[in-house]
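S.K.: coordinates only, sequence not included:
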C-alpha cells in the first residue's frame, strides 16, 4: 500500500514538473533563450504602425545579434538587443554600426540603443503587460520613460 501511494505521489510530481505550460511569460526565460518579442508601439499614428516591425526585421538579420526588442513612443524609439556570446568582444563596434545604420536609414528619429539584459527584460515585461491589457496606455508610457531613465543611468 505504501509503495503504491509513494509511486502515485512521484508520478504526480513528475507530471506536474515536466509540463511545459506556455502562458506567454517570455520574461521568465528572456535571459536564457531567444524570446523574439513583437515590437511595442505606443503611438496612435497609422503611418508608423509598421515602423517597429521594420526595424526589428532589419536588425534581426545581423549575424552578431540573436534577439531584438523594439518599443516606439511618440518622441523616441528604444532598440534593445542581445549579442551572441563570442561577439561580445566587439560590443562597442556593433552598437556604433547599428546606430550609424539606423540614423542613416531613419533620419530625424531619436533612437536609444541598449544591449543591457536588465533593459531587455524590462522591455519584455512591458510588452507582456500591454499584450495582456493589464496596464493602461498612460501607465505604459510612464513605464517606458522609466526604462529610458534606467538606460540613461547605466551609461
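M.R.: Structure received. Everything numeric here is computed off the predicted structure, so don't read it as measured data.

S.K.: contacts, neighbours, all on C-alpha from now
M.R.: Noted.

S.K.: distance of residue 6 relative to residue 135?
M.R.: The spacing between residue 6 and residue 135, counted by CA to CA, to the nearest Å, is 45 Å.

S.K.: between those two, which has more neighbouring residues?
M.R.: Of the pair residue 6 and residue 135, residue 135 is the one with more neighbours under other CA atoms under 10 Å, namely 15 against 11.

S.K.: check the secondary structure at that one for me.
M.R.: coil (DSSP: H, G, I helix; E, B strand; the rest coil).

S.K.: what is the neighbour count of the closest residue to it other than its chain neighbours?
M.R.: Spatial nearest neighbour of residue 135, excluding adjacent residues (CA to CA, 6 or more residues apart in numbering): residue 129 at 5.8 Å. When neighbours are counted by other CA under 10 Å, residue 129 registers 14.

S.K.: against that first model, consider the following:
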C-alpha cells in the first residue's frame, strides 16, 4: 500500500513539473518580439522613409503583429496583420491607423487595409523593391493593383 502511495506522489510531482515546463514558454515569436517589420532600402529612386516610419509606429500597437507598407510619391499603402483575438475589430483598427498616419504625415494619401491578399501582395512588392528587381513603372503598376484589391474588398 505504501508503495502505491509513494508511486502516486512521484507521478504527481512529475506531472506538475511537465505542466509547469509546458506553460512557461509564453513568447509566441522569439525571433522578433516586436512583430514582423522589414525595412525597405531607401537607396532606390523612390525613397521609402515614410513607409519605414509607418512600420515602426504601427508595430508598437498591441493588436498588430505585422505591417507591410510601400510609398509611391504622395501615396502610402499599408497592410496590417492583426492578432487573432482582435479580428472583430478590423475596421476600427484600420480607421484608427489611417487617422494616426494622416495626422503624422499630412499631405500623404494614406490607404490602410487589413485584407490578407493585400498583405501578401504588398509583402511580395516589398521584397522585389528591397532586392532591386523593381523599376518605377512596375512599382506603380503593382501599387495600383494592390490598391484595387483593397477597394474591391470594401
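M.R.: Received the coordinates, thanks. Just so we're clear, the structure is a prediction, and the values are computed from it rather than from any experiment.

S.K.: TM-score of the superposition?
M.R.: The TM-score (TM-score structural alignment, normalised by the length of the second structure) is 0.68; 120 aligned residues with a CA RMSD of 2.3 Å.

S.K.: once you drop chain neighbours, what's closest to residue 110 of the first structure?
M.R.: residue 76 (4.8 Å).

S.K.: quick one: neighbours of the one you found, just the number.
M.R.: Residue 76 of the first structure: 14 neighbours (other CA under 10 Å).

S.K.: compared with the second structure, how much does the helix or strand in which the residue nearest to residue 135 of the first structure is found deviate?
M.R.: Element membership for residue 129 of the first structure (DSSP states H and E) is helix 117-131. Its matched residues in the second structure lie on average 1.2 Å from helix 117-131 of the first structure after superposition (mean CA distance after the TM-score superposition for the first structure).

S.K.: residue range for that helix in the second structure?
M.R.: Residues 116-130 of the second structure are where helix 117-131 of the first structure lands when matched by TM-score structural alignment.

S.K.: quick revisit: state the distance from the residue nearest to residue 110 of the first structure to residue 95 of the first structure.
M.R.: 17 Å.

S.K.: swap in residue 44 of the first structure?
M.R.: 29 Å.

S.K.: which one's more surrounded, those two?
M.R.: Neighbours per residue, other CA under 10 Å: of residue 44 of the first structure and residue 95, the larger number sits with residue 95, 16 against 10.

S.K.: before we move on, the earlier item: who's in contact with the match of helix 117-131 of the first structure?
M.R.: Residues from elsewhere that reach stretch 116-130 of the second structure, judged by CA atoms under 8 Å, 6 or more residues apart in numbering: 40-41, 68-70, 79-81, 113, 134, 139, 142, 146-147, 149-150.

S.K.: got a ChimeraX select line for the buried ones in the residues you listed?
M.R.: This is how ChimeraX selects the buried members of the contacts of stretch 116-130 of the second structure, with burial counted by 16 or more other CA atoms under 10 Å:
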select :40,41,68,69,70,79,80,81,113,134,139,142,146,147,150
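
S.K.: please enumerate the strands of the second structure.
M.R.: Residue ranges of the strands in the second structure, as given by DSSP state E, are 64-72, 75-82, 109-113.

S.K.: show me the contact partners of the second one.
M.R.: Just to be clear, that refers to strand 75-82 of the second structure. Counting by CA under 8 Å, 6+ apart, 51, 63-71, 90, 108-116, 118-119, 122, 143, 147 sit against strand 75-82 of the second structure.

S.K.: could the strands of the second structure be laid out in CSV, adding distance to residue 58 of the second structure?
M.R.: Converted to CSV, the strands of the second structure look like this (distance: least, CA to CA, whole Å):
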stretch, distance to residue 58 of the second structure
strand 64-72, 7
strand 75-82, 8
strand 109-113, 11
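
S.K.: quick one: which of these is nearest residue 11 of the second structure?
M.R.: Of all those, it is strand 64-72 that lies closest to residue 11 of the second structure, at 39.7 Å by CA to CA.

S.K.: alignment lookup: residue 62 of the second structure to the first structure.
M.R.: Per TM-score structural alignment, residue 62 of the second structure is aligned with residue 63.
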